[in-house]
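# after the sequence you'll find the predicted model.
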Amino acid sequence: MSETKKDQSGGLWENVKVLVQALLLAVIIRTLFFQPFSIPSGSMMETLLVGDYLFVSKYSYGYSKYSVPFSPDLFSGRIWSDEPERGDVAVFRLPSNTKIDYIKRVIGLPGDRIQVTDGVLFINGEAVKRELEGSYEPEGRYNQGEEVPVYRETLPNGVTYTTLDLNPNSPGDNTREFVVPEGHYFMMGDNRDNSQDSRFEVGYVPLENFIGRATVIFFSIANDSSPLEVWNWPSDLRFDRFFKSAQR
């Protein structure tokens, strides 16, 4: 083999090794540390908007089989487990279809009694503090041509965030009392009248299904634009949301 062919072969092999190493590093980071996640719906408005891209901390709650790409059935439960706290915005696998990721706020802990009455959240029989803060006009496909009321809720542990009240008489504004089973959590969206959550088909979420805790928004683009549509960046990028906390 000529020296030229040897050099070409060696250079190709070096490129392959670098590519494999980069892929392995990306898998390790995604599995153990941070996973990117995009917001596909308005269920967490105004905390999170469609077109927000954020990092999810994988180590916040420990690791389950859902922490690993393709979710191989390597083990059950969690290792190095830490429990979600009330008020956390967390990504989890939908209990009825574990191929689907959801993002909601942790409202009920194991053993809690949760109920919504006339739009007011009750935890263990006590009304959560709820104050009218102002109004908000949703953007894009969620804009109905008028502003909607914004309420600030403050949970018993002091975590505070805003919720939207699109309809004062929606099905989710008056619920039965839910008793959260051991090892499970009750999740709700901040957009209370436009969120499929534990009040409805989502049900209680097992600890094993948690992927991680939302941390920071690293990119945000409006009007359902794709991040790849760079020609829309001048008009659609939400610079004010870059590096904003994904919790509140």
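Structure's in. What do you need?

# from here on, contacts and neighbour counts on C-alpha atoms
Will do.

# residues in contact with the closest residue to Gly145 other than its chain neighbours?
Nearest residue to Gly145 in three dimensions, chain neighbours excluded: Glu137, at 7.8 Å (CA to CA, 6 or more residues apart in numbering). By CA atoms under 8 Å, 6 or more residues apart in numbering, the residues touching Glu137 are 143, 145-148.

# check it against this one:
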Amino acid sequence: MSNSGGLGASIIETVKTVVYALLIAGLFRTIFFQPFWIPSASMKNTLLIGDFLFVNKMAYGYSYASCPSIRIPALGIDISADDFCGVFRGDNDRLFGSEPERGDIVVFRHPVTGVDFIKRLIGLPGDRIQMKDGILFINDTPVTLEDAGTFVEEMARQGPEGALPRCENGAVAMGAPCEKSLFTETLPNGTTHYVLNITNQSTDNTGVFTVPEGHFFFMGDNRDNSTDSRVPQTAGGVGFVPLEDLVGRADRVMFSSAGSSMLAFWTWRGDRFFHKLE
């Protein structure tokens, strides 16, 4: 007596279960939260290379950018939100949610390349933003900047890409302390966060950026090591970011690893698990 019918039914049920699970996971990722792995040093010391977090997509409501992006270079997979929901792009509007607030840590899609970025929201529509001698001016008024000591990390390769940190104390040997000046910056709405200084460079002195209606101005906390709105899109920067390109708000680090792989448990940063972001 053959049991091929039972085997076939079992295979079908397994496939259905996998498909349902993928649909539920995709729905969850599209509506509620998106995982995000910190690949660069642009938000130190608020976010470190190897921090893993979930982006709250409900915070600002939904646009085409809420659709998931799937990028796995090793497998040649590059599916963007445009591929899923590009038909909804162009109205620069959102459904539900609330307005972003100055000081929020936001994941957004680069307006040109579609690559996900994470930066701090500095400028709201209509704001005048400028940097003078490394000090941020908002609407012609300097923000409060206070000395908070020194941020020290080991000169070592970080993350899957093996990036080396930049140091204010010059070229240092592997394993030696890499130092940066640490400051607390207070924005006009009272939001306070840390920023780092490495050196004097062109982005420490800029012209005045007037943020257009429906757009936002973003900067990294690691000010001298961040590609952000201080550089226009035509020069390889981020420029002004439209409302519709916001993905969501980052509120908390869930997991963190200092090594090249999250499986290297000896490199886990236990003190950053479930770390609240400010």
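Received, thanks. Note that the coordinates shown come from a computational prediction; the quantities given were computed from them, not determined experimentally.

# ok, back up a step: against Pro165 of structure 2, how distant is the aligned residue in structure 2 for the residue nearest to Gly145 of structure 1?
Mapped onto structure 2 by TM-score structural alignment, Glu137 of structure 1 lines up with Val152. For Val152 of structure 2, the distance to Pro165 of structure 2 equals 11 Å [CA to CA, to the nearest Å].

# give me the common contacts of those two.
By CA under 8 Å, 6+ apart, the residues touching both Val152 of structure 2 and Pro165 are Cys178.

# what helix or strand is the aligned residue in structure 2 for Ser220 of structure 1 located in?
Matched to structure 2 by TM-score structural alignment, Ser220 of structure 1 sits across from Ser256. Element membership of Ser256 of structure 2, judged by DSSP states H and E, is strand 246-256.

# that strand: what's the following helix or strand?
strand 275-276.

# skipping adjacent residues, who's closest to the counterpart of Phe242 of structure 1 in structure 2 in space?
Under the alignment (TM-score structural alignment), Phe242 of structure 1 pairs with Phe273 of structure 2. Leaving out its chain neighbours, the residue that sits closest to Phe273 of structure 2 by CA to CA, 6+ apart is Phe255, at 4.7 Å.

# ok, that neighbour - contacts?
Contacts of Phe255 of structure 2 by CA under 8 Å, 6+ apart are 51-53, 269-270, 272-274.

# so for stretch 58-71 of structure 2, first residue to last residue, what's the gap.
End to end - CA to CA - stretch 58-71 of structure 2 spans 22 Å.

# right, I mislabeled it, should have said stretch 241-259 of structure 2
32 Å.

# what about it, distance to the chain center?
Centre-to-centre, stretch 241-259 of structure 2 and its host chain are 4 Å apart (CA atoms, centre = their mean, to the nearest Å).

# how about that stretch: buried residues?
241-253, 255-259 (16 or more other CA atoms under 10 Å).

# tell me which residues are up against stretch 92-106 of structure 1.
43-44, 66, 84-91, 185-190, 197, 202-206, 209-212.

# Glu126 of structure 1 maps to what in structure 2?
In structure 2, Glu126 of structure 1 lands on Thr141 (TM-score structural alignment).

# do the same with Leu207 of structure 1
Aligned partner of Leu207 of structure 1 by TM-score structural alignment: Leu243.

# tell me how far that match lies from Gly50 of structure 2.
27 Å.

# for Phe218 of structure 2, same thing?
21 Å.

# contacting residues for Ser38 of structure 1?
Here Ser38 of structure 1 is in contact with 50-54 (criterion: CA under 8 Å, 6+ apart).

# correction: the previous question concerned Leu47 of structure 2.
38, 41.

# what ranges do the strands span in the stretch 51-200 of structure 2?
51-56, 70-72, 77-79, 105-109, 116-123, 128-132, 135-138, 141-142, 144-154, 177-186, 192-197 (DSSP state E, counting those that start in this stretch).

# mind putting these into TSV with distance to Ile12 of structure 2?
Putting the strands of the stretch 51-200 of structure 2 into TSV (distance: least, CA to CA, whole Å) gives the following:
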stretch	distance to Ile12 of structure 2
strand 51-56	33
strand 70-72	27
strand 77-79	27
strand 105-109	38
strand 116-123	37
strand 128-132	59
strand 135-138	60
strand 141-142	64
strand 144-154	53
strand 177-186	57
strand 192-197	53
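
# of those strands, which is nearest Phe209 of structure 2?
Closest approach to Phe209 of structure 2 among those (CA to CA): strand 128-132, 5.0 Å.

# so the closest one matches what in structure 1?
So strand 128-132 of structure 2 sits over residues 113-117 in structure 1, by TM-score structural alignment.

# give me the mean distance between that stretch and structure 2.
Following the fit onto structure 2, the mean deviation recorded for stretch 113-117 of structure 1 is 0.6 Å by mean CA distance after the TM-score superposition for structure 1.

# that stretch: which residues count as buried?
113-116.

# thought Asn194 of structure 1 was touching Ser41?
No. In this structure, Asn194 of structure 1 is not within contact of Ser41 by CA atoms under 8 Å, at 9.3 Å.
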